[in-house]
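Chemist: below: sequence and its predicted model.
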Amino acid sequence: MKENTMSKSTDTATDTATDTAQDIKAAAHKLAEAIANTAAYKEFEQANEAMEKDPEAKDLLSQFEVAQQMAQMSASWGGDSQNEQNLAALQDKIARHATLTRFFKAQENLVSSLKELDEYMTKGLGFDFAEMTKPAGGCC
């Protein structure tokens, strides 16, 4: 008889844990939907779509990534003013490109909104929520 009671309490604990996990998943789904319905998220999605459809914007970003890598490699060897000038010129072009300006502003606004959400969750949980989601660091 005692074994039967323990089995029932274990089943109840398992059911409660399962219900809690399902409740958390449902709440997370609702949170994701709520975020997706914010103006910041919608603007980011539209700006991202516009950038993906703009070959000039994509080309500028690609050129910038290459120039940035070249400047970093050059800096490790003592620096090269030509690489730095090229990087600065590309930064200027990006700053004047309407599609990219819109994308970066939308990205900044969305990140700001998500940081506010993280602060709210951190206060409610009593620990830094976003920090807990980062991968564990290694030595390198």
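Modeler: Yep, it's here. Numbering: from 1, shown residues only.
Chemist: only C-alpha atoms from now on, for both contacts and neighbour counts.
Modeler: Will do.
Chemist: from Gln72, how far off is the residue most central in space within the chain?
Modeler: Of all residues in the chain, the one closest to the mean position by Cα atoms, centre = their mean is Val111, 7.2 Å from it. Val111 is 26 Å from Gln72, where distance means Cα to Cα, to the nearest Å.
Chemist: now do Ala13
Modeler: In this view, Ala13 and Gln72 are 55 Å apart by Cα to Cα.
Chemist: the two: who's more crowded?
Modeler: Gln72 (16 against 12; other Cα atoms under 10 Å).
Chemist: what about the helix or strand hosting the more buried one, distance to the chain center?
Modeler: Using DSSP states H and E, Gln72 sits in helix 55-76. Relative to its chain's centre, helix 55-76 lies at 22 Å (Cα atoms, centre = their mean, to the nearest Å).
Chemist: in addition, the following structure is provided for comparison:
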Amino acid sequence: MTADTDLPKAAHTFARALRESPEYREYLAAAEAYQNDPDAQHLLHQLREAQQGSCASAGSCSSSGCGEAPPSLEAETLQEEVDANPVLSRFFASQEELVTLVRSANARLTECLGFDLAELTKTAGGCC
């Protein structure tokens, strides 16, 4: 086997390992629970609207998002409800765990390859 055929095999093995990780499986389960909970979806939608409203009323909106606008009382109350919602808490925690796993994998790959693999996936000229 040559290096050219080893690379695709290694990439598939890596992708499979990520798909089979407990972090990814938990994320999928938490995402499904969120998708099946209209109350959680509505609550998060309300929070996002309140946050956007706070941003707009403070006149600090830009293409990069809200500046230093303080959250409205409504947004603060909704944020507390979101934080207390078990479906949303699980969903956000699973996202954080998955991001941590992927960042850790990228750090290890960067170390082995000698360049930042994740950096190559960023869109040229974009902010994120």
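Modeler: Done, it's in. Note that the structure is predicted; figures quoted are calculated from it, not measured.
Chemist: can you give me the TM-score here?
Modeler: Once the chains are laid over each other, their TM-score by TM-score structural alignment, normalised by the length of structure 2 reads 0.82; 119 aligned residues with a Cα RMSD of 2.3 Å.
Chemist: quick one on the thing from earlier: the helix holding Gln72 of structure 1 corresponds to what range in structure 2?
Modeler: Under TM-score structural alignment, helix 55-76 of structure 1 corresponds to residues 38-59 of structure 2.
Chemist: identify all contacting residues around that stretch.
Modeler: 34-35, 61, 66-67, 69-72, 74-75, 78-79, 81-82, 85, 87-88 (Cα atoms under 8 Å, 6 or more residues apart in numbering).
Chemist: residues in contact with stretch 22-34 of structure 2?
Modeler: Contacts for stretch 22-34 of structure 2 (Cα under 8 Å, 6+ apart): 18-19, 40-41, 87-88, 90-91, 94-95, 97-98, 101.
Chemist: picking that back up, in strands, which of the contacts of stretch 38-59 of structure 2 fall?
Modeler: Applying DSSP state E to the contacts of stretch 38-59 of structure 2, the entries found in strands are Cys61, Cys66.
Chemist: so which strand or helix has the counterpart of Leu109 of structure 2 in structure 1?
Modeler: In structure 1, the residue matched to Leu109 of structure 2 (TM-score structural alignment) is Met121. Using DSSP H and E, Met121 of structure 1 falls within helix 98-125.
Chemist: how many degrees apart are that helix and helix 55-76 in direction?
Modeler: 70 degrees (axes from the mean of the first three to the mean of the last three Cα atoms, to 10 degrees).
Chemist: give me the next element, helix or strand, following helix 98-125 of structure 1.
Modeler: Toward the C-terminus from helix 98-125 of structure 1 - assigned by DSSP H and E - lies helix 129-132.
Chemist: mean per-residue distance, that next one versus structure 2.
Modeler: With mean Cα distance after the TM-score superposition for structure 1, helix 129-132 of structure 1 departs from structure 2 by a mean of 1.5 Å once superposed.
Chemist: now tell me what touches that helix from outside.
Modeler: Asp118, Met121, Thr122.
Chemist: and these, which are buried?
Modeler: Buried members of those, counted by 16 or more other Cα atoms under 10 Å: Asp118.
Chemist: let me have the contacts of helix 129-132 of structure 1 in TSV, adding distance to Asp128 of structure 1 as columns.
Modeler: TSV is the format used below for the contacts of helix 129-132 of structure 1 (distance: Cα to Cα, whole Å):
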residue	distance to Asp128 of structure 1
Asp118	8
Met121	8
Thr122	5
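Chemist: next, count neighbours for His45 of structure 2.
Modeler: 13.
Chemist: look up how far Gln79 of structure 2 lies from it.
Modeler: Counting by Cα to Cα - His45 of structure 2 and Gln79 of structure 2 are separated by 11 Å.
Chemist: can you check Lys9 of structure 2 too?
Modeler: 44 Å.
Chemist: and if you look at Ala107 of structure 2?
Modeler: 33 Å.
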